[in-house]
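Undergrad: here is a sequence together with a model predicted from it:
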Amino acid sequence: MTTTSQRFFISYAGLDRPWAEWVGWHLERADHQVILDVWDWSTGDNFVERMDEALKQADAVVALFSKSYFDAERWTREEWTAAVARRERIIPLALEPLAAADTPHLLAPRLHKNLHGLDETAALAALREAINGGTRPTSPPIFPGKAPAAGPTEAEGRTKPRLPGSTGQPDVWNVRRRNPDFAGRETVIVRLRESLLSGQQAVVQALHGMGGIGKTQIALEYAHRFSGQYDLVWWIDAEQSDQIPVHYTELADRLGIAKPDAGSDPNARAVLHHLRTRQRWLVVLDNAEDPAQIAPWLPEGPGHVLITSRNHNWRGIAHPTGLDVFTRSDSLAYLGTRIPGTTAAQADALAQDLGDLPLALAQAAGVIGSGMTLDRYRQLLTGNTARILQEGDAPGYPAPLAATVGIATTRLDDNHPEATALLRLGAFLGPDPIPIAWLESARPHLSTIPGDPDDLMWPHASLQHLGRYGLARIDHETFQIHRLTQAVLRDQSFSAQTERVRDDVTTILRTIEPGDPESPDSWPAWASLTSHLTARNVLVADLPELRPTLQQAAVFLIRSGQPRPAVDLLTSLRETCTAELGPDHPEVLTCSQYLGHATSDLGDFMSARPIIEDAHARRRRILRDDHPDTLQSANDLAAVLAAMDMHAEARLMDEDTLARRRRLFGDDHPDTLQSAN
């Protein structure tokens, strides 16, 4: 490109890595030096330090502009702002059309060169001009209608990258139409692309997760988005593993290497042999279930294999990537596109109800977009979860969520009934992760779990099956069932079964001992327990055996600075206890004490005062003035009065409480010190 060698740092968003490699390759072919993170930096390097060093060493920064590049959360912001601050040379190359609003104010005045919409010859010329500056032609320009010349041949060393998006679909291609409603998942796709590019031989990547998480949709989007980087892309429905050779035979026929009389297995093995010597291919094995049956049919060679599966256990076969639900921002973007006119608050509430599950969001958009209000949908979702989750057109997904859960549960129950029992037990706990240690401790007392209570491998074996069928997320300490899967399972349970499962849930929650709720060391354990005690579907406030635990949970919430959930918990608990025990019962008065405290912590002193005054008056009447509980209510009431600028009244109460506590407990007791303070 030029006779003067320069050193360039390439700044890009992760999704634009193909462009970065294409630009870097051609700059090096022109005898320039290139600093590109995926070529020059190693795992474990300090990213910030390496970036700072690269910016100092570079003669110029080649910035690949795209909408992703200007995302507020990307490191590219630090790169280009550092270059601007140092007044270094920036060479902007636009990879897609950008409006004025898409470009930050600091970069708006800088001229950029467009690479988008060009064939490779024209893009290479644009890159050359951006690096070297424009020159006047020495011969007549080529007629614009002439067919582009053939691109450069491959050079020795690093394989020349394709111009991203320039070649369309490969000649060998059987992937179905792209989903026009696909949204989000940019980080996942970037990570997937980088993983597939990480090796010289066949890289096998397995996307795994629960049903409805969008595994197939991500694989489909990847195949379309990067189709120009492959010469062959072949999609195989791998749910029936015995049919995989048949699908390979179809590929053999497309490649012209099939032997009609040989049968599917020999033709499939001919394809596998062919792929060992061929570059730039992608094979997608969609909905694979049994790794052992898939392993013999995995291609080898300089290409890529992408597996989607509910099963999480692909160790030794593929690099696994566990998929989670949408981020909330992805959910809001998706709903904003599919349900125009929805406010941010409405979309956020619906996404919360649906647990950000992509399939559920797609179904909801289908129903709301065809004659139902969003508020009505949320109402039905609360009371008729399984029924409403049977509805809604969700293109790209094989079945609605209720059917997906039902099919997987039926298959699980046919083969592993003990795992189904564990699944139903988990459905009646909260949607947050469930510590496996809870199950291990409570196992001898659980009535709904079949088998030997002393089985040393329970619940490990059952959890493995839940993970294989995509009905739960498993790690080494917890498992988690999506809130909508839980709701469908609860709706499908008959009443007698529900009663027994709820008894077991109570047993589990009652046997947990997180420690002192006022000690920060115990707060992680209390946070886990409280998330289940306060879940909408658990309904534990009316269980007398759990009331002491609920009160301690309220103390944890207050001490850890969470007054709002403490108020919600205590309001429900106080109402239930008052109806059953009467307003003067010690449990009711303890609830009132904590409720007044939490309400005061919210800053709502007008509401807190009557709650605390009532508890104080009842305790004085029942327990007398010197009882520790009465003195605590007096302390709390004085604190509220002081917060309401009633300092004289508060001082008198504090002095009286201090005198009583000194006399009863001594000067060094924590309660005395509280009053002295």
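TA: Alright, I've got the coordinates.
Undergrad: when you work out contacts or count neighbours from here on, use the C-alpha atoms and nothing else.
TA: Fine.
Undergrad: which residues in the stretch 351-500 of the chain form helices?
TA: Using DSSP state H, counting those that start in this stretch, the helices of the stretch 351-500 of the chain run over 358-368, 374-383, 385-388, 401-415, 417-427, 436-442, 460-468, 483-491, 495-511.
Undergrad: let's have the ones you listed in a markdown table, adding mean neighbour count and distance to N313.
TA: Shown next, in a markdown table, are those (neighbours: other Cα atoms under 10 Å; distance: least, Cα to Cα, whole Å):
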| stretch | mean neighbour count | distance to N313 |
| --- | --- | --- |
| helix 358-368 | 23 | 23 |
| helix 374-383 | 15 | 33 |
| helix 385-388 | 20 | 29 |
| helix 401-415 | 17 | 16 |
| helix 417-427 | 22 | 17 |
| helix 436-442 | 16 | 18 |
| helix 460-468 | 20 | 7 |
| helix 483-491 | 22 | 21 |
| helix 495-511 | 17 | 28 |
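Undergrad: also this one, for the comparison:
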Amino acid sequence: MLEIRLLGEVCLLVDGRVVDLGPAKQRCVLAALALDAGHVVSVDRLMQRVWGAQFPLRARPTLLNYISRLRKVLPAKESVEIGRRPGGYLLRAPEGAVDVLRFRELCERGRGPGLDDHRADLLTQALRLWRGEALTGISGSWAEGERDRLRLDRLTTECDLTDILLGLGQGESLVAGLAARVAEHPLDERVAGQYLLSLGAAGRAADALDHYRLLRARLVAELGTDPGPPLQAIHRRILTAEPVSPPRPDRSTGRPVLRPRQLPAPPPLFTGRTHDLESLTAVLDSPARAGTGVAIAVLSGAGGIGKTWLALHWAHRHLDRFPDGQLFVDLRGFGPAGRPMPIGAAVRGLLDAFGVAPSDVPVELHAQSALLRSLTAGKRLLIVLDNAADTQQVAPLLPGGPGCTVLVTSRQRLPGLVAGHGAHPLALDVITDAEARALLTARLGAEKIAAEPDAAEELLACCGGFPLALSIVAGRALAHPGLPLAQLAAELSEAGPAGLDEGDPATDLSAVLSWSYRALDEDQARMFALLGIAPGPDISAAAAACLTGLPRSPARALLRSLEQASLVTRDRHDRFHMHDLVRRYATDRAAVDLPDTERSAALRRLVGLLLHTAHAAERLLYPQRPPIELTDPEPEDGFHPPAGHAAALAWFDREHRCLVAAQRAASARGWDATTWQLAWALTTFHSRRGLLHDDYRTWQVAKAAADRLDDTAAQAQAYRNLGRACIWLNRPDEALEHLRQALALAERTHDDYEQAHTHRNLAQVRGITGDHRRARHHAVHALHLFRGTGNPAGEADAHNQVGWYSARLGEQDAARAHCEEALALHQRHHDREGEAVALHSLGYVAHHSDRFADAVNYYQLALLLFRAVGNTYLEAGTLDDLGSAYAALSDHERARVKWRRALALYQAQHRAGDAARARQQLSSLAGPPDRRAGSLSVTAAGKTSDLRIL
């Protein structure tokens, strides 16, 4: 018997035995296919589910490898297979084999017609399939999203079962379980209502009233809303000692039955959004099928993201579900008029659809809403409330009886509707690259796309998955068939959203975004505009506070309001992002609405905060490196340096792209001292993470800034570090040119310390060209200079360098003596990275002295220290050499493991030459090992034991 379990730890069982599924990513592939068992999952969607939006370089072949391995562990006798289909893969499994699908099937039956006892038994069986948190053991944005959806499905099923048990008179036995559920979901009004009913059934009316009072106070304090009508009705019945079971609705209104058909035409050439359509169906299915209440979904997202497009497409695909009619209201929450539709006008419009005579419409709004609820009770209706401004505009339009479905679209996320009325939120993002390409192809035709493939790709990149932007581009191309796509792409790339202006506000992206901008208050609009000039792809709340000059709490509140307005999004790391087109619009607003002095001051504050935090973090990563004196004053507010080494490394990981962008912004503004100091602060992080090209580019910018400053000391550091960056990139001629200029500058100012470092770098240049004797000469010179400056860290590194090149010259005894002296100095001064480098050198010496077991020990110690300081670049080279030492000992299995890990790091760091060598070593394991050959080639040898930042 085969079982694929996803409702708990992801695993595969055959006849009760757990099958090894391999690494987490491979298990993620199985889960991604199993959740859609019987349906084709495209390769792009599979890669997104496994790796998220940013694929590794070899994602596709790696995915195929995972699928191949899974096919080998799936038992053929169980009629299960992963089949290749046009566009993707399909998992075929026996009925009931996938627990999630079994869960959903049992839930569907349990919510259908039948005796309550039988329905309760089906839902109980469904809940017993859960063995913990769904999809345990796999990570990533897709897994987190699916976990949230499944968690919601589980809660809904638990509530459905509770409703049935309450109806069967078992309320008293449910009190304890509902108390725990209320504690877990304190603002869920459905759970709260069930808890009140169970307390009432148990004769604990006072406790029920106390809980209602506490819940109401919390809803008002946290969400600014009262409990919804269903919960208020339960409260009234308990308060007046009425029966606690909810009364059945009166379905007789005495009015003629009208079946309104108000939906606009379905959108033509709708493409993609498969996952969003499935999610919408899933969230609207449960309550509608069970007949327990109104199913409400809120589609939120930025203007032009395709909310109405999706809502209408879904509605027309499911017309058969709503035999009693479909209503559509444009609430005009955001539009050229700038005034949302009055609530009374919207209610009266819906009453008109049911044929209510004007004389029969009550005067008071609450009475009109009550009449609307009476008219919709017991009907299977779809109500599409498009372009809503806020919850207050929507709430009076909601039907009261079960069977109705409400689809709301809004640029706001409407948390009040979610919390107060049980609506399901669905935030829309941009469409995928594949969907965008399919949409453009459907509009323009495959021939036009094939004729200018590069221009088409540039257009897709400019539109960034925005459906409105893609539609505008396609419309312009169709309206001007002689206009090359390349010209259209160039215009859009240069002008941003303004380049999509066709003169019609409804199809002008800038105008559409302006409607959201106009709805902001003054503080929100200022925050939005300033975010447009913030360097980098995202921003933390602390950085946004600094940018705006606000305390952190008000700044975070403004960010939340922009998130609710779908102008920014927040990721799971609590960082805020803007879509590129929205950012371009924000930048344009900043240029128009904010004076340059305010923009410059805001950017100066933010760049200053980043510089000071980076400098503090650098000091934690490499305390032995002599600090520089920053010219920017320390920020008055918001400066909170990292607390330790791990926190500093994590901060750099989060802020790296923003720091690089901040350096470019500082250079553009002419803040030259800040420009080269940012490069200095990034250097250690770049070296430890192997970000070689980033290091080269930041020092190129820094060198130009230092030249403009005409500061000899800054120039010497910039030229030397640019030369060092060239060494890492194996550009010896360019490195030599920069280092000679750096040495001349240091000699001019009699800076022995800078001269010593430059000689160390000159040694490295000679080393990568194979001239080890001249390399050692520079290293010895550096050693003497460091001794004279009293710098133990530099002296230790110079000792290691002299030892390293002695080893390369075959003088192993001298090499060992110098490297041991380097190790002792580094240990004495608590320099863990220096220790690691010296230990690696001693490993190399031992390896080439035929002491292979000693080499293994040295390399292992070095590996631990490189990992401790987060130096993944040098970790890769050490794994490589450790594999060579194991191979020399004929321990091929351990050698294979280390070389595979080294290969993975080389690939992640885009080190093609090193990766090719590692693959060659892995393929050579079948033959006899070369007991004298280290893993590093002559050119690459210095990459671990000689390239060190100071």
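TA: Good, I have the coordinates. On a predicted model such as this, the values are computed, not experimentally measured, just so you know.
Undergrad: superposing both, give me the TM-score.
TA: TM-score for the superposed pair, counting by TM-score structural alignment, normalised by the length of structure 1: 0.69. Supporting figures: 557 aligned residues with a Cα RMSD of 4.5 Å.
Undergrad: compare the helices of the stretch 351-500 of structure 1 and give me the one nearest K259 of structure 1.
TA: Distance to K259 of structure 1, taken as Cα to Cα, is lowest for helix 460-468 among those, at 36.6 Å.
Undergrad: what angle separates the closest one from helix 401-415?
TA: Orientation of helix 460-468 of structure 1 against helix 401-415 (axes from the mean of the first three to the mean of the last three Cα atoms, to 10 degrees) gives an angle of 140 degrees.
Undergrad: starting at the chain centroid, how far to helix 460-468 of structure 1?
TA: Helix 460-468 of structure 1 sits 21 Å away from the centroid of its parent chain (Cα atoms, centre = their mean, to the nearest Å).
Undergrad: one more: stretch 665-677 of structure 1?
TA: Worked out by Cα atoms, centre = their mean, stretch 665-677 of structure 1 lies 48 Å from the chain centre.
Undergrad: can you list the buried residues in it?
TA: Across stretch 665-677 of structure 1, burial judged by 16 or more other Cα atoms under 10 Å covers 671-672, 675.
Undergrad: quick one, strands of the stretch 101-250 of structure 1?
TA: Applying DSSP state E, counting those that start in this stretch to the stretch 101-250 of structure 1 gives strands spanning 113-114, 172-173, 203-208, 232-237.
Undergrad: what residues sit buried inside the last one?
TA: Spelled out, that is strand 232-237 of structure 1. 232-236.
Undergrad: let me see the ranges of the helices in the stretch 201-350 of structure 2.
TA: Using DSSP H, counting those that start in this stretch, helices in the stretch 201-350 of structure 2 cover 205-223, 229-239, 274-290, 307-317, 343-353.
Undergrad: to A647 of structure 2, which of these lies closest?
TA: Nearest to A647 of structure 2, of all the helices of the stretch 201-350 of structure 2, is helix 205-223, at 32.1 Å by Cα to Cα.
Undergrad: what's the burial count for E580 of structure 1?
TA: 13 (other Cα atoms under 10 Å).
Undergrad: before we move on, which element is it in?
TA: helix 563-581 (DSSP states H and E).
Undergrad: what residues does the helix or strand following that helix touch?
TA: Once the chain leaves helix 563-581 of structure 1, the next helix or strand it forms, by DSSP H and E, is helix 586-601. Residues outside helix 586-601 of structure 1 that contact it (Cα atoms under 8 Å, 6 or more residues apart in numbering) are 551, 554-555, 558, 563-564, 566-567, 570-571, 573-574, 577-578, 581-583, 605, 607-609, 611-612, 615, 618-619, 633, 636, 640.
Undergrad: returning to what we had before: out of the strands of the stretch 101-250 of structure 1, which comes closest to E53 of structure 1?
TA: E53 of structure 1 lies closest to strand 113-114 among the strands of the stretch 101-250 of structure 1, at 26.3 Å (Cα to Cα).
Undergrad: give me the helices and strands touching that closest one, please.
TA: strand 89-94, helix 120-132 (3 or more Cα pairs under 8 Å, 6 or more residues apart in numbering; DSSP states H and E).
Undergrad: TSV for the ones you listed, including mean neighbour count and distance to L332 of structure 1?
TA: Below are these laid out as TSV (neighbours: other Cα under 10 Å; distance: least, Cα to Cα, whole Å):
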stretch	mean neighbour count	distance to L332 of structure 1
strand 89-94	19	27
helix 120-132	17	36
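Undergrad: export these to CSV and tack on distance to L429 of structure 1?
TA: Listed next are those as CSV, based on distance: least, Cα to Cα, whole Å:
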stretch, distance to L429 of structure 1
strand 89-94, 51
helix 120-132, 57
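Undergrad: of all the ones you listed, which one is nearest D37 of structure 1?
TA: Using Cα to Cα, these put strand 89-94 closest to D37 of structure 1, at 17.5 Å.
Undergrad: tell me what that closest one is packed against?
TA: Packed against strand 89-94 of structure 1 by the contact rule (3+ Cα pairs under 8 Å, 6+ apart) you find strand 60-65, helix 76-85, strand 113-114, helix 120-132.
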